[in-house]
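Colleague: Mind folding the following:
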Amino acid sequence: MTEIKIYLFGAPHIEIQGRFMDLRLRKALALLAYLVVTRKTHTRDTLAAMFWPEADQRTGRADLRRTVYNLKKMVGEKTLEVNTESIGIHPEADLWTDVDAFEENAGMLKDDPHTEGERLSRLSEAAQLYCGDFMAGFNLADCIEFDEWQFFQREHWQRMAMQTLDELIAAHEAEGRFPDAISAARRRLSFDRLHEPTHRRLMQLYVQTGENAAAMRQYGMCKRMLKVELNAQPQVQTVDLYNAIRAERHAGRSTIAAVTPKTRYAKSGDTYIAYQRLGSGPVDILFVSGFVSHIEYLWKEPGLASFFQRLAGFCRLILFDRRGVGLSDRTGDPPHVESTLEDIHAVMKAAGSKRPILFGVSEGGPAILQYAHRYPQYCRGLILYGTMAKGTRSENYPYALTREQYDTWLARLASEWGGPVGMDYFAPSRRHDPLLRQWWAALLRLSSSPGNVRLVLEALRDIDVRSLLPAITVPSLILHRKDDSAIRVKAGRYMASRIPGSEYVELDGQDHWWWVGDVDPIIAQIKRFSQKTSGH
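Modeller: Take a look at the predicted model:
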């Protein structure tokens, strides 16, 4: 254990071998602080002039000698390096200071490469160390030069701490850790409560977590503080943000763009798979999409962004683009079972997820069933929404399109690719919504191309996982809307009847897209299931 710890953020104090030391000699404390922060050797005359400016040289040096003597008695002979002409901190002193630790954690990030986890850890540690202004409440009234030095130190460390908190907020946002970002933003305001950019940031973070009322209260608080302390009004940007939030609240749906989590890449063999993670809950949920996805453009649809953010409120959510679509490598080959399982495994490993719940929607369902059958030890549970066990109809599976119908649908999809094709059955309740139609058309163009999507969908057409269903051993939740226009509800019932011990919940609605229509029951079921399987 470090023998001596010196705390200079907030009220200055010293601990020696874990015991708080009452250093009553203020100039001794000021001298020690000056020496440890400057990390330089200073002449006796310089120090005497700084701390005893009104004394002559002889008297000042005598006062310095007595102060150094008392200081050495407290912190030990080996802490200070003293000779007849100069005084400094011994280079081998067993000494820890909060300012050094803060600078190491905050400053090294600018020069050294770090993983996101290391970066967050260092930023959090630095922010925790800064508990108040440099030597808060301490001054030497008769030492103008020291007071000036202390003032500039206070300004320097405060500026550095605010930059660190800004970076910490941004890092939490990038990870989708919105509650942690909110805590960091509140802490930022505790040091500078008139800082409007942080007020705006807090308002936006509240919106990201669905707390629009809290965002509006934050605006009211900002407005009152500015009026009382500066007799000023909020900046135009702050007022505009408030008006947008208020309009969104009246409209009943999100209009403010979501913060897009950072996109990373996992290597699966020679193929790079794009993925994101957000949230910091006690259980991981790995989301497996249908035939198209683009993990960055998904966030442009407010309803879908809100759905993912709500999930991230109680779990750590992992999103990825399958190989061949979105931001992942376009291989030119049709996807097959082995590569899909390898990609899921690679994303889990890269995201540090040892045993997630797999959440598959639509064509993502067969993939997670195959994974759970092959690797049950790595799968905490399955959530299957609006999905099926077989791609096309057969004599003993009448719950899907015939092969001819499927090929006709595929031909239409390819010919109309880039337009809002398929919304009649994907989202019938909003098929005429111009913004949703525009977003869907753009998502198709960004996710894939007509030729590439044909390869993907031809592979899905031929999939059949019925034989695996009785062998699924992990907890399973099956969700299906009664009037699903894309995949018949009987496909969900079939699956539930053959997976041992599975839970089946039939929901009202006709929309195939899980984030359209009444979303609350879906979120509630996922939350309940995740808490049940994780023991939280």
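Colleague: going forward, measure contacts between C-alpha atoms and count neighbours the same way
Modeller: OK.
Colleague: Just the strands from the stretch 201-350 of the chain, written as ranges.
Modeller: Taking DSSP state E, counting those that start in this stretch as the test, the strands found in the stretch 201-350 of the chain are 264-268, 271-278, 284-288, 316-320.
Colleague: Need the residues that contact the longest one.
Modeller: Spelled out, that is strand 271-278. 174-177, 261-267, 295, 312, 316-323, 327-329, 331, 343, 347, 351 (CA atoms under 8 Å, 6 or more residues apart in numbering).
Colleague: make it 7 Å
Modeller: Contact partners of strand 271-278, identified using CA atoms under 7 Å, 6 or more residues apart in numbering, comprise 175-177, 261-267, 312, 316-323, 327-329, 347.
Colleague: For PyMOL, what selects the buried ones among the residues you listed?
Modeller: Buried members of the contacts of strand 271-278, defined by 16 or more other CA atoms under 10 Å, are picked up in PyMOL with:
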select buried, resi 175+176+177+261+262+263+264+265+266+312+316+317+318+319+320+321+322+323+327+328+329+347
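Colleague: Just give the number of residues close to Ile368.
Modeller: Around Ile368 sit 27 other residues, with neighbours defined as other CA atoms under 10 Å.
Colleague: my read: it touches Pro356, true?
Modeller: No. Assessed by CA atoms under 7 Å, Ile368 is found out of contact with Pro356, at 11.3 Å.
Colleague: just to revisit the earlier point, mind putting the strands of the stretch 201-350 of the chain in a markdown table, distance to Ser534 included?
Modeller: Below are those laid out as a markdown table (distance: least, CA to CA, whole Å):
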| stretch | distance to Ser534 |
| --- | --- |
| strand 264-268 | 26 |
| strand 271-278 | 18 |
| strand 284-288 | 9 |
| strand 316-320 | 12 |
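Colleague: Specify the stretch among the ones you listed that is closest to Pro470.
Modeller: Of all the strands of the stretch 201-350 of the chain, it is strand 284-288 that lies closest to Pro470, at 21.6 Å by CA to CA.
Colleague: can you give me the offset of that closest one from its chain's centre?
Modeller: 15 Å (CA atoms, centre = their mean, to the nearest Å).
Colleague: between that strand and strand 271-278, how many degrees?
Modeller: Orientation of strand 284-288 against strand 271-278 (axes from the mean of the first three to the mean of the last three CA atoms, to 10 degrees) gives an angle of 130 degrees.
Colleague: Pull out the buried residues from strand 284-288.
Modeller: In terms of neighbour count (16+ other CA under 10 Å), strand 284-288 has its buried residues at Asp284, Ile285, Leu286, Phe287, Val288.
Colleague: What of stretch 172-187?
Modeller: 172-182, 184-187.
Colleague: next one: stretch 154-167
Modeller: Arg154, Trp157, Gln158, Met160, Ala161, Met162, Thr164, Leu165, Asp166, Glu167.
Colleague: now, which of these sits nearest Glu116?
Modeller: Glu167 (12.2 Å).
Colleague: Let's compare: structure for the following, please.
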Amino acid sequence: MPTRPNATSALRQDLRFAHLQSGARIAWATSGQGPALVRAAHWMTHVEHDLNSPIWRPWLERLGREVRLIRYDERGCGLSGPDDQPLGLEAAVEELEVVIEATGLARVALLGMSGAAAPAVAYAARHPERVTHLVLLGGYTHGLMHRQPSAKALQWHEAIVKLVELGWGQRDAAVQQFFTAQMIPDATPAQARALNEQQRLSCTAERAAAILRARVALDVREWLPLVGCPTLVLHAQGDGIVSVELGRELAAAITGARFETLASRNHLPLAGEPAFERFCEAVGGFVAERPAVAQGSFTPRERELLGLVAQGLDNLQISAHLGLADQTVRNALSKLYATLGVEGRPQAVARARDLGFG
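Modeller: All right, here's what the predicted structure looks like:
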């Protein structure tokens, strides 16, 4: 089990592996305490290296006070293995599905950052029973290739891909600094060096170029109206990678989504700037909120089960009352607890009574 991070103890994580249908391994790690928040894999990750990164270690330490952060490397990056599956939305959603199943958790909150916003949205739409909250940072609804790009925009994109192919894996290459300057223009020298090194460590030049091409082809517009969980969309006001207007477009496409701009020019908030603390506060507070559950959202069988739970009956009594096998009741209660957002019988009894059952 991971230790709880604090100011005086070393930050530790629980590192494990899951496997895709292709057999490729996916490295995933957990740290922190609180409600589970799964960070969908974004570009340039290395879950083991995060502990030593001036960029990501502060994230783990600060968010770890609010949530149990679960993160992983996408296929072909960090400690995860490659396969021949074409990169894109379906591949990214498969990775997310595999990791969430590996955690053994019935429900989790999701964090989708930048290009990882798309698979987070798609997963939340396809598996509403598994997602309590959705947080999106610096995301977009559809990439460049679906926006009728001009010839100049296409040439610029291809030039960037070529730069990656030629200079990505070299130590201290100017290509790395080019990306760092765009992503985190207000970084300290140490943070800039860390992102330069993260690029080199995360994946090969060939994989980085493939990821770039896959990101601009993403499109989740068909899934956005199907997102039903509480959603928070955050975006840096001066983001030079994904404009803040695309963040507003994303929030407007999800029913009831809350939108907030962060006072930063960095694509992701960095420790030392006010936007970083605001981001952590917003995410921690939002994920801790208990989703509203109305009586009308339950099936007739679930309503009957809730009434018995509210009366304080145990599993054997419920089994006898409903004429069901004990294991069937256990499975039904596990699903019901996930829907209620509770852990264990005492919380379930209190929640059922709050909803007027029993």
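Colleague: ok, back up a step: of the strands of the stretch 201-350 of the first structure, give the one that comes closest to Leu455 of the first structure.
Modeller: strand 271-278 (17.1 Å).
Colleague: Ser150 of the second structure: neighbouring residues, count only.
Modeller: If we define neighbours as other CA under 10 Å, then Ser150 of the second structure has 11 of them.
Colleague: measure it to Leu316 of the second structure for me?
Modeller: 67 Å (CA to CA, to the nearest Å).
Colleague: likewise Ala209 of the second structure?
Modeller: Ala209 of the second structure is 57 Å from Leu316 of the second structure, by CA to CA.
Colleague: Contacts for the top helix by length along the second structure next, please.
Modeller: What stands out as the longest helix in the second structure, according to DSSP state H, is helix 151-167. Contacts with helix 151-167 of the second structure, where a contact means CA under 7 Å, 6+ apart, come from Ala173, Val175, Ala205, Glu206, Ala208, Ala209, Leu212.
Colleague: Kindly report the same for stretch 217-233 of the second structure.
Modeller: 88-89, 118, 121-122, 124-125, 128, 131-137, 141-146, 251, 253-255, 257-260.
Colleague: name the element the residue of the first structure most remote from its centre belongs to?
Modeller: Among the C-alpha atoms of the first structure, the one most distant from their mean position (CA atoms, centre = their mean) is that of Arg58, at 60.4 Å. Using DSSP states H and E, Arg58 of the first structure sits in helix 57-75.
Colleague: And that helix, what's buried?
Modeller: Those would be Gln57, Gly60, Arg61, Asp63, Leu64, Thr67, Val68, Leu71, Lys72, Val75, for helix 57-75 of the first structure by 16+ other CA under 10 Å.
Colleague: Using JSON lines, please lay out the residues you listed together with distance to Ser467 of the first structure.
Modeller: Below are the buried residues of helix 57-75 of the first structure laid out as JSON lines (distance: CA to CA, whole Å):
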{"residue": "Gln57", "distance to Ser467 of the first structure": "95"}
{"residue": "Gly60", "distance to Ser467 of the first structure": "92"}
{"residue": "Arg61", "distance to Ser467 of the first structure": "91"}
{"residue": "Asp63", "distance to Ser467 of the first structure": "90"}
{"residue": "Leu64", "distance to Ser467 of the first structure": "87"}
{"residue": "Thr67", "distance to Ser467 of the first structure": "85"}
{"residue": "Val68", "distance to Ser467 of the first structure": "83"}
{"residue": "Leu71", "distance to Ser467 of the first structure": "80"}
{"residue": "Lys72", "distance to Ser467 of the first structure": "80"}
{"residue": "Val75", "distance to Ser467 of the first structure": "75"}
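Colleague: before we move on, back to that, out of the buried residues of strand 284-288 of the first structure, the closest to Arg445 of the first structure would be?
Modeller: Looking across the buried residues of strand 284-288 of the first structure and measuring by CA to CA, the closest to Arg445 of the first structure is Val288, at 19.7 Å.
Colleague: give the contact list for the closest one.
Modeller: Phe359, Gly360, Val361, Gly364.
Colleague: how do those residues look in the second structure, which are kept?
Modeller: Retained contacts for the contacts of Val288 of the first structure in the second structure, judged by both residues aligned by TM-score structural alignment, their matches' CA atoms under 7 Å, are Phe359, Gly360, Gly364.
Colleague: so the counterpart of the second one in the second structure is in which element?
Modeller: Taking TM-score structural alignment, the alignment pairs Gly360 of the first structure with Gly112 from the second structure. Assessed by DSSP H and E, Gly112 of the second structure sits inside strand 108-113.
Colleague: Provide the contact partners of that strand at residue level.
Modeller: Residues outside strand 108-113 of the second structure that contact it (CA under 7 Å, 6+ apart): 36-40, 42, 120, 130-139, 287.
Colleague: With stretch 241-253 of the second structure instead?
Modeller: 138-141, 182-183, 224-225, 233, 235-237, 257-259, 267.
Colleague: ok, now stretch 202-210 of the second structure?
Modeller: With CA under 7 Å, 6+ apart, stretch 202-210 of the second structure has contacts from Met44, Thr45, His46, Gly76, Cys77, Gly78, Val161, Val164, Glu165, Trp168, Gly169.
Colleague: who's in contact with the last one?
Modeller: Spelled out, it's Gly169 of the second structure. Arg200, Thr204, Ala205.
Colleague: when you align them, which residue in the first structure goes with the last one?
Modeller: It stands for Ala205 of the second structure. Matched by TM-score structural alignment, Ala205 of the second structure corresponds to Pro450 in the first structure.
Colleague: How about Ala190 of the second structure?
Modeller: Under TM-score structural alignment, Ala190 of the second structure pairs with Leu435 in the first structure.
Colleague: got it, and Val38 of the second structure?
Modeller: Match for Val38 of the second structure (TM-score structural alignment): Leu286.
Colleague: pretty sure that match is in contact with Ile318, am I right?
Modeller: Yes. When contacts are counted by CA under 7 Å, Leu286 of the first structure is listed as touching Ile318 (4.7 Å).
Colleague: so where do the helices sit in the stretch 401-536 of the first structure?
Modeller: Counting by DSSP state H, counting those that start in this stretch, residue ranges of the helices within the stretch 401-536 of the first structure are 403-415, 423-426, 434-447, 450-461, 489-498, 520-534.
Colleague: Including distance to Asp147 of the first structure and mean neighbour count, could those go into JSON lines?
Modeller: Below are these laid out as JSON lines (distance: least, CA to CA, whole Å; neighbours: other CA atoms under 10 Å):
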{"stretch": "helix 403-415", "distance to Asp147 of the first structure": "74", "mean neighbour count": "15"}
{"stretch": "helix 423-426", "distance to Asp147 of the first structure": "69", "mean neighbour count": "19"}
{"stretch": "helix 434-447", "distance to Asp147 of the first structure": "60", "mean neighbour count": "18"}
{"stretch": "helix 450-461", "distance to Asp147 of the first structure": "70", "mean neighbour count": "18"}
{"stretch": "helix 489-498", "distance to Asp147 of the first structure": "74", "mean neighbour count": "19"}
{"stretch": "helix 520-534", "distance to Asp147 of the first structure": "56", "mean neighbour count": "16"}
